[in-house]
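[1] the following block contains a protein sequence and its predicted model.
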Amino acid sequence: MTVELPLLLDLLGVFFFAVSGSLLAARKGFDLVGSVLLGSMAGLGGGVVRDVILNQGPPAAFSHPIYLAPPLVASLLVYFTVKNVQRSGRLLFMFDAGGLALFCVTGTLKALETGMNPVAGILLGVTTAVGGGILRDITANEVPSIFDPKDLYAIPAFIGAGLATGLWHLGWLNLTTGTAAAVVVFTLRMLSLHYGWHAPLAARSWTPRRARRG
């Protein structure tokens, strides 16, 4: 990958997650400022956590002002285009899945390029992918998707980060293969929505229906 390509994919991931944050803000009845802030948390939160852990200087979101553009564009896009806020749940899911797919690849790549071992690379890739969503959901008083028993969230991120790590060590990680890994993650997320897939519950005796009632 060239120097410009990871930045482009990173910004695209920021935009996807920022749209999910702005859509959630709209569903919660936040104002436009709240939409920008929630979109920024969703789009930038995971990358900031990753960069702080890597200790490579100021996080990219603060040292490169261009990272602030996607949340602004996302909030304006939602403001002018979304007509039915209450029916935007599937759209929110799709943009969240897109951000997760891109960030688990770009986050892993950045970790590996700074000298992290494969296990650390995968963990930081997953952290990048899920961190912004956790901040978004907690701020909006929602159960974070990663903890939702009816959702498949972290497992696709681990698969994508694992694929990116394997491709990077084989010297095969490029635009085509990186995009393919992201497509795998996105597809798993969308299939989980369609078929109702979820990870095994913490206690085998606990059923999803009982969990919802509790």
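    The structure has been received and is ready for your questions. This structure is a prediction, so every number in the text was calculated from the model and none was measured. Numbers count the residues shown, from 1 in each chain.
[2] use CA for all of it now, contacts and neighbours both
    Noted.
[3] and stretch 78-93, which residues are buried?
    For stretch 78-93, the neighbour count (16 or more other CA atoms under 10 Å) marks 78, 79, 88, 92, 93 as buried.
[4] so how far is residue 145 from the fourth one?
    Separation of residue 92 from residue 145 (CA to CA, to the nearest Å): 12 Å.
[5] check the third one too.
    According to CA to CA, residue 88 stands 16 Å off from residue 145.
[6] with the last one instead?
    The gap separating residue 93 from residue 145 is 10 Å, by CA to CA.
[7] returning to what we had before: filter the buried residues of stretch 78-93 down to the ones in strands?
    Assignment to strands by DSSP state E places none of the buried residues of stretch 78-93 there.
[8] now, the most widely separated pair of those?
    Largest separation among those by CA to CA: 79 and 93, giving 17.8 Å.
[9] now the helices for the chain?
    Counting by DSSP state H, the segments of the chain that form helices are 4-28, 32-54, 60-63, 69-81, 89-113, 118-139, 154-170, 175-195, 208-213.
[10] pipe these into TSV and attach distance to residue 201 per row.
    Output for the helices of the chain, formatted as TSV (distance: least, CA to CA, whole Å):
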stretch	distance to residue 201
helix 4-28	26
helix 32-54	25
helix 60-63	35
helix 69-81	34
helix 89-113	22
helix 118-139	19
helix 154-170	13
helix 175-195	15
helix 208-213	8
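[11] second structure follows, compare the two:
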Amino acid sequence: MSSHIFSPGLQQALDLVGIFVFALSGGLLAVRKNMDIFGICVLAEATALGGGVMRDLVIGATPVAAFSNLGYFSTPLAAGLVVFFLHPEVERINRAVQTLDAAGLGLFCVTGTIKAHDYGLGFVASVALGMLTAAGGGVIRDLLAMEPPSLLRWDREIYAVPALVGATVVALLLAAGRLTGLNASAAALVAFTIRMLALRYGWRAPRAWHRNGSRTSEE
């Protein structure tokens, strides 16, 4: 199967790092929303695991990995506790958290696309689920916090687009029968690089053409 391009030990280690960093972002939003420790842990879990859970439910991979692997479920709880006790320090290293978050985005768009393909989905569906794996948790996080999802807001740097590009590269390699650990890592690096450039230069997706310029940005 294509999912075996990485060794199981390396795959799990990378997954846990990505899950931990995603969980930190969920916990930090909970702190900003003045939630208690339960809310912090819920948002940490939702952010870290939400995309993978939705992917697994769509493709019928049950029980979903998030609940069949204790490490996947407990890691966001650990991140939530880190935020609960040390959130001022975590906020101060927010740039590093964003960098690791971008790395997690790249990793999960790759692994999500591969898993969808292994379950028999076609090119477009595999790309869509790769993007969902990477960005879906953030949508759930924002909805639980009663915020407009960040990836749908024009005033935020592009997030789903880098995942979409990385997932597309992987799907093309799968279709050509050329996917290897090396070029899968390169696809993750592409998504990571686009996300980091977006943060550096404020890249945003275009809005509708011929939009009434007299309206305010909040409309």
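    Arrived safely. Just so it is clear, the model here is predicted, and its values are computed rather than measured.
[12] list the contacts for the nearest residue to residue 36 of the first structure once chain neighbours are set aside?
    Nearest non-adjacent residue to residue 36 of the first structure, counting by CA to CA, 6 or more residues apart in numbering: residue 75, 5.5 Å away. Residue 75 of the first structure is in contact with 18, 19, 22, 32, 35, 36, 39, counting by CA atoms under 8 Å, 6 or more residues apart in numbering.
[13] between those residues, which is nearest residue 9 of the first structure?
    residue 18 (14.0 Å).
[14] report the contact partners of the closest one.
    Residues in contact with residue 18 of the first structure (CA under 8 Å, 6+ apart) are 38, 39, 40, 41, 42, 43, 70, 71, 74, 75.
[15] tell me how many other residues crowd the aligned partner of residue 196 of the first structure in the second structure.
    Under the alignment (TM-score structural alignment), residue 196 of the first structure pairs with residue 202 in the second structure. Residue 202 of the second structure has 13 neighbours, counted by other CA atoms under 10 Å.
[16] for residue 202 of the second structure, give its distance to residue 160 of the second structure.
    Noted for residue 202 of the second structure: a distance of 14 Å to residue 160 of the second structure, by CA to CA.
[17] go ahead and confirm residue 157 of the first structure touches residue 100.
    Yes - at 6.7 Å, residue 157 of the first structure counts as touching residue 100 under the criterion of CA atoms under 8 Å.
[18] which neighbours do these two share?
    Counting by CA under 8 Å, 6+ apart, the shared contacts of residue 157 of the first structure and residue 100 are 129, 130, 185.
[19] the closest residue to residue 196 of the first structure other than its chain neighbours and residue 98 of the first structure, how far apart?
    Spatial nearest neighbour of residue 196 of the first structure, excluding adjacent residues (CA to CA, 6+ apart): residue 150 at 7.0 Å. Applying CA to CA, the value for residue 150 of the first structure to residue 98 of the first structure is 19 Å.
[20] map the residue nearest to residue 36 of the first structure onto the second structure.
    So, by TM-score structural alignment, residue 75 of the first structure is matched to residue 80.
[21] ok, now residue 123 of the first structure?
    When the second structure is aligned by TM-score structural alignment, the residue opposite residue 123 of the first structure is residue 128.
[22] which residue would you name as the spatial centre of the second structure?
    residue 134 (2.9 Å; CA atoms, centre = their mean).
[23] hmm, residue 53 and that one touching each other?
    No - using CA under 8 Å, residue 134 of the second structure is not in contact with residue 53, being 11.1 Å away.
[24] tell me the counterpart of residue 20 of the first structure in the second structure.
    Match for residue 20 of the first structure (TM-score structural alignment): residue 25.
[25] now residue 167 of the first structure
    Using TM-score structural alignment, residue 167 of the first structure sits opposite residue 173 in the second structure.
[26] excluding its backbone neighbours, what's nearest its match?
    Closest to residue 173 of the second structure by CA to CA, 6+ apart is residue 179, at 5.0 Å.
[27] need the contact list for residue 209 of the first structure.
    By CA under 8 Å, 6+ apart, the contact list for residue 209 of the first structure is empty.
[28] look up how far residue 190 of the first structure lies from it.
    22 Å.
[29] and for residue 44 of the first structure?
    From residue 44 of the first structure across to residue 190 of the first structure, the span is 23 Å (CA to CA).
[30] higher neighbour count, the two?
    Remark: of residue 44 of the first structure and residue 190, residue 44 carries more neighbours, 31 against 18, as counted by other CA under 10 Å.
[31] aligned partner of the more buried one in the second structure?
    Applying TM-score structural alignment, one finds that residue 44 of the first structure aligns to residue 49 in the second structure.
[32] so its match makes contact with residue 66?
    Yes - counting by CA under 8 Å, residue 49 of the second structure touches residue 66, with 6.4 Å between them.
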